[in-house]
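**Student:** coords please:
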Amino acid sequence: MDITTLIDEVIAREGGYSRHPADRGGPTNWGITEAVARANGYAGDMARLPRARAVAIYRRLYWDQPGYALVAEISGALAAEMFDTAVNMGTGVATGFLQRALNALNRNQQDYPDIVVDRAVGARTLAALRAYRAVRGKGGDAVLLKAIEAMQGERYVALAESRPANEAFLYGWLANRIGQDAR
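**Tutor:** Predicted structure coming up:
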């Protein structure tokens, strides 16, 4: 799956303009928060944020900068999950989930060495992912995705537990962000 399709899917899930009172991100449009839009040079009314501007932000911040195109060269399904998780939780969290899962799945470093959980896709993370796939094959992607989604789901529940206003979003997070087979 290519990044254009992934962005279109995220925008379809996120919808247009929203100003939910429980959303700490404030006004959003196309899933882009006001703070992110402002940090990326948009000074206008959030209700009028051009879709093309949102697409450019998604591509730059949540695909190009974190290096998920490099992950896609190894596993398209994994890169799609990383992108979607990054959009909702941040690139550092998404990449940290990948690194933690790779470390936990290396059978006490029998398959490949542990990597530092630095929350950045780099040469060592990519090498660990390649080594994981060499041992587990393409079928191992499903297990790696489940590990990442388990961490993501736990984080959503913890967010709702720590801030009751987030309960307004928990069902949607779990329904729309975990286990999306369409990717």
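
**Student:** CA only for contacts and neighbour counts going forward, please
**Tutor:** OK.

**Student:** Distance of the closest residue to Gly15 other than its chain neighbours relative to Phe97?
**Tutor:** Distances taken as CA to CA, 6 or more residues apart in numbering place Trp30 nearest to Gly15, at 5.4 Å, with adjacent residues excluded. Computed as CA to CA, to the nearest Å, the Trp30 to Phe97 distance reads 25 Å.

**Student:** To check against the first, give me the structure of this:
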Amino acid sequence: MIDALVDAVIDREGGFVHHPADRGGATRWGITEAVARANGYAGEMRHFARPAAAALYRRLYWTVPGFDRVAERSPMLAAELFDTGVNMGPAVAATFLQRALNALNRGGSDYADVLLDGRIGAATLAALDGFLVTRPGGETVLVKAVEALQGERYLTLAERRPANEAFLYGWLANRLD
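**Tutor:** Got it, this is the predicted structure:
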């Protein structure tokens, strides 16, 4: 599953980009120069290899944040968290999940609220398990809730920094499925 997700994000992100309005600076395959440098890459971003980008995506945006453990329970949700994490950071994606789980637990009667810490740990996984048991077929609704939070964040980013308006249409068209 993760290989297909990584290939799709790399294909969508494309090769070398250095958009003047992008605070991330130079990117290749969607990996920012800062992330590449923090993980040992010292060359020009124009030459950052696709396999190196794929390895970073698997490690930093799938395994480390625990989205692989979400995939064991809900592959559709894990795919959404991976894509959101690539675009906004894994902690933001995890927090979206935590917020949605808390809002969907019927006042704590289905399962306990979780701390909004941006980490997929035992409590978040237990809440996810509780949600999936009490809401059979609810996986689609949970994904919609995460996407709604993502869309709201895109609008906020564009409102707070007008230069982000250059990206808003693409974010909404390509990141919300």
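
**Student:** what's the TM-score here?
**Tutor:** The TM-score (TM-score structural alignment, normalised by the length of the second structure) is 0.99; 177 aligned residues with a CA RMSD of 0.5 Å.

**Student:** Helices of the first structure, start to end?
**Tutor:** Per DSSP state H, the first structure carries helices over the ranges 3-14, 34-39, 51-59, 68-74, 76-89, 91-104, 123-136, 140-162, 167-177.

**Student:** if I pick the residue nearest to Gly15 of the first structure, what's in contact with it?
**Tutor:** Neighbouring residues of Trp30 of the first structure by CA atoms under 8 Å, 6 or more residues apart in numbering: 11-12, 14-17, 51, 54.

**Student:** distance of it from Ala69 of the first structure?
**Tutor:** 22 Å.

**Student:** so how far is stretch 23-39 of the second structure off the chain centroid?
**Tutor:** 16 Å (CA atoms, centre = their mean, to the nearest Å).

**Student:** end to end, how far does that stretch reach?
**Tutor:** Stretch 23-39 of the second structure: ends 19 Å apart by CA to CA.

**Student:** buried ones in that stretch?
**Tutor:** Using 16 or more other CA atoms under 10 Å as the test for burial, stretch 23-39 of the second structure gives 26-33, 36.

**Student:** Pull up the gap between the residue in the first structure sticking out farthest from the centre and Val87 of the first structure, please.
**Tutor:** Most distant residue from the mean C-alpha position of the first structure: Gln110, 28.3 Å away (CA atoms, centre = their mean). Noted for Gln110 of the first structure: a distance of 33 Å to Val87 of the first structure, by CA to CA.

**Student:** what does Gly153 of the first structure give?
**Tutor:** 15 Å.

**Student:** now swap in Ala127 of the first structure and tell me
**Tutor:** Taking CA to CA, one finds Ala127 of the first structure at 24 Å from Val87 of the first structure.
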